[in-house]
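S.K.: sequence and predicted model, in that order:
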Amino acid sequence: MPELSVVIPLYNEIDNVEPLVAALHAALGAADVEVIIVDDGSRDGSAAALDRAQAEWPEVLTVLHLQRNFGQTAAMQAGIDAARGEVIVTLDADLQNDPQDILPLAQRLLAENLDVVAGWRKNRQDGLLLRKIPSRIANRLIRRLTGVRLHDYGCTLKAYRASVLQGVRLYGEMHRFIPAWLSTLTYTDRIVEVPVRHHPRRAGKSKYGISRTFRVLVDLLFVKFFLGYSQRPMHFFGVIGLFSLFIGSGMLIYLFIDKFAEGAAISGRPMLIAGVLFFLAGLQFLNTGIVAEMLSRIYFEGQGKTTYVLRSRKSDPV
């Protein structure tokens, strides 16, 4: 069993395959490590190049070929599922992250008994307008909403304790939120960030663009809900429902008093329509909360999931 697993999702990086494997070989040396490169349905010859590299380094390198392009999150999850090490380090295949940073991150995680050591591209070598500014905006929003104080969520280079990382499943494009997901399983002071090297892209084409910023914002809404209310959805929908019922009931009571005490006409008044809408919306939110609560219980109980994670167990000798 290797002590360290390095997971690298790769898509259409034919020009970077050989330099990447050479850099990994130089950085990892004789360490007790396995390297898992997940080919996410590449169509440019990367798959054949990876197979050649695996044949030359079979004792360390494992290549997984996905049937088609499923996306970076799915490819990363495939690598995590296959990993056997106590520590899992994730890395991009474009060589902008430096493989020389892999071992220092893993060693710090073990030495300080941490669960996540995240890379911070403090001196980022990317374009200002299309990459740096949108990234800074997204990172600030993520920090505020998740409470995990990282400067650089977008840096793929991170070291994880495998027992914690394998406690979550990644879907959609949630790979950038892994530290936030893990904050539901561990304390945030066990998640630290360290500066790492970052290089300009020398070959290949970037898969990132300004459009990803909008997808991050949409994903962030789901992450915020999941982190706070996945085990108690009624608290989310119920509060909104009760507030809406309170507003609607107040409007309707006022109109009732106005009608029978003052004799005022209420038909066609905007407040009547608003009061009915608020009242019905409140009932709908409460019903949604009840349904969501039942689905949450089915999810946890039907799949044998628990609302806690056991870190270790020590028994007294018999």
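M.R.: All right, it came through fine.
S.K.: please make it C-alpha for all contacts and neighbour counts, starting now.
M.R.: Will do.
S.K.: my read: residue 238 touches residue 286, true?
M.R.: Yes: counting by Cα atoms under 8 Å, residue 286 is a contact partner of residue 238 at 5.2 Å.
S.K.: put this next to the first one:
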Amino acid sequence: MELSIVIPLLNEAESIPELYAWIRKVMQENGYTYEILFIDDGSSDSSWTIISALSEQDPCVKGIKFQRNYGKSQALHAGFAQAEGDVVITMDADLQDSPDEIPALYQMITQDHFDMVSGWKKKRYDSVLAKNLPSKLFNWAARKTSGVRLNDFNCGLKAYRNEVVKNIEVSGEMHRYIPVLAKNEGFDKIGEKVVQHQARKYGTTKFGMSRFIYGFLDLITIWFLSKFGKRPMHLFGTLGVITSLIGFLAASCIGANKLIKLYQNKPAILVTQDPWFYIALAMMIIGTQLFLAGFVGELILKTKSNTSRYKIAAYSGLNRTLN
């Protein structure tokens, strides 16, 4: 199979039939073998009913329904697990991503040999203050922190080699940083393509300004995980040793100063009355705690087990048993 189209969605009943017809038209015009994977992230409208009906009519359509809303990252993770195509395309279900972009993205993966290609909505139809400016700031920070030179990290329209999606763990709210996750796994041939951004035709956006706040927090998380996620002792242990050493040296100096004054028969206050003693003591305690945090982190990494991040309520068009 050449293509897997993975589409996470939440309450997009109005746009699903039109999106399906558009994708099917593009696939038939180019003669691709394909599958369309709709991942219903706990919709409360008739989205799943429409997906089920489409999968009965067309064997290329497959669906996964979550028990409740778990988030876009979990939906992508479920879709990636089922994708069988040599090239995996992700896109949003709100018709703001154009299926007409798929052939060019497919070509960049298969002929230009990119590991993944990210869309860049260079011209957007969103509000300047509400989305455009925060998005530019967010993308600038992501570039500086991750070292991945992309202009639009958050674009839902992306293409991947199948091997990439099978080797990355998309959890929490990390769907914004899939290019960074791919780079951390050694897939560093990452390209970018300017794609058309279309105004939303149905419904309202599911994301508000809070996504940018969460995005920056996730950026800090992924920076830490990429640097120290597999070796927390390297960070916490180093900080702990340095902090403890500074505290120990400071306490030693305080004690030595006290002994020198006593030897010289000079007046000297009790060590416990010196405020610097408590600062030194606090540093030794904090250093010990940091060291132990790194040690516990290493133990967790050695003993952690994979846990279920979501519960699937139903499948459609897929030969799978329910969780």
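M.R.: Perfect, I can see it now. Fair warning: this is a prediction, and the values are worked out from it, not measured in the lab.
S.K.: when residue 238 and residue 286 of structure 1 are compared, which one has more neighbours?
M.R.: residue 286 (23 against 20; other Cα atoms under 10 Å).
S.K.: counterpart of the more buried one in structure 2?
M.R.: Under the alignment (TM-score structural alignment), residue 286 of structure 1 maps onto residue 291 of structure 2.
S.K.: after superposition, how close is the longest helix seen in structure 2 to structure 1?
M.R.: Looking across structure 2 with DSSP state H, the single longest helix is helix 275-303. Compared with structure 1 after the fit, helix 275-303 of structure 2 shows a mean deviation of 1.6 Å (mean Cα distance after the TM-score superposition for structure 1).
S.K.: list the buried residues for that helix?
M.R.: Across helix 275-303 of structure 2, burial judged by 16 or more other Cα atoms under 10 Å covers 277, 280-281, 283-295, 297-298.
S.K.: check stretch 25-44 of structure 2 too.
M.R.: 26, 27, 34, 35, 36, 37, 38, 39, 40, 41, 42, 43.
S.K.: just checking, residue 70 of structure 2 touches residue 40?
M.R.: No: using Cα under 8 Å, residue 70 of structure 2 is not in contact with residue 40; the gap is 10.0 Å.
S.K.: so how far is residue 168 of structure 2 from the residue most central in space within structure 2?
M.R.: For structure 2, the residue sitting closest to the mean C-alpha position, by Cα atoms, centre = their mean, is residue 174 at 1.3 Å. Between residue 174 of structure 2 and residue 168 of structure 2 the computed distance is 11 Å (Cα to Cα, to the nearest Å).
S.K.: and for residue 72 of structure 2?
M.R.: Taken as Cα to Cα, the span from residue 72 of structure 2 to residue 168 of structure 2 is 15 Å.
S.K.: more neighbours: the two, which one.
M.R.: residue 72 (24 against 19).
S.K.: give the contact list for that one.
M.R.: 8, 9, 41, 173, 175 (Cα atoms under 8 Å, 6 or more residues apart in numbering).
S.K.: out of the residues you listed, who's nearest residue 160 of structure 2?
M.R.: residue 175 (13.6 Å; Cα to Cα).
S.K.: where does the nearest residue to the closest one once chain neighbours are set aside land in three-state SS?
M.R.: Leaving out its chain neighbours, the residue that sits closest to residue 175 of structure 2 by Cα to Cα, 6 or more residues apart in numbering is residue 73, at 4.9 Å. Put simply, residue 73 of structure 2 is helix when judged by DSSP: H, G, I helix; E, B strand; the rest coil.
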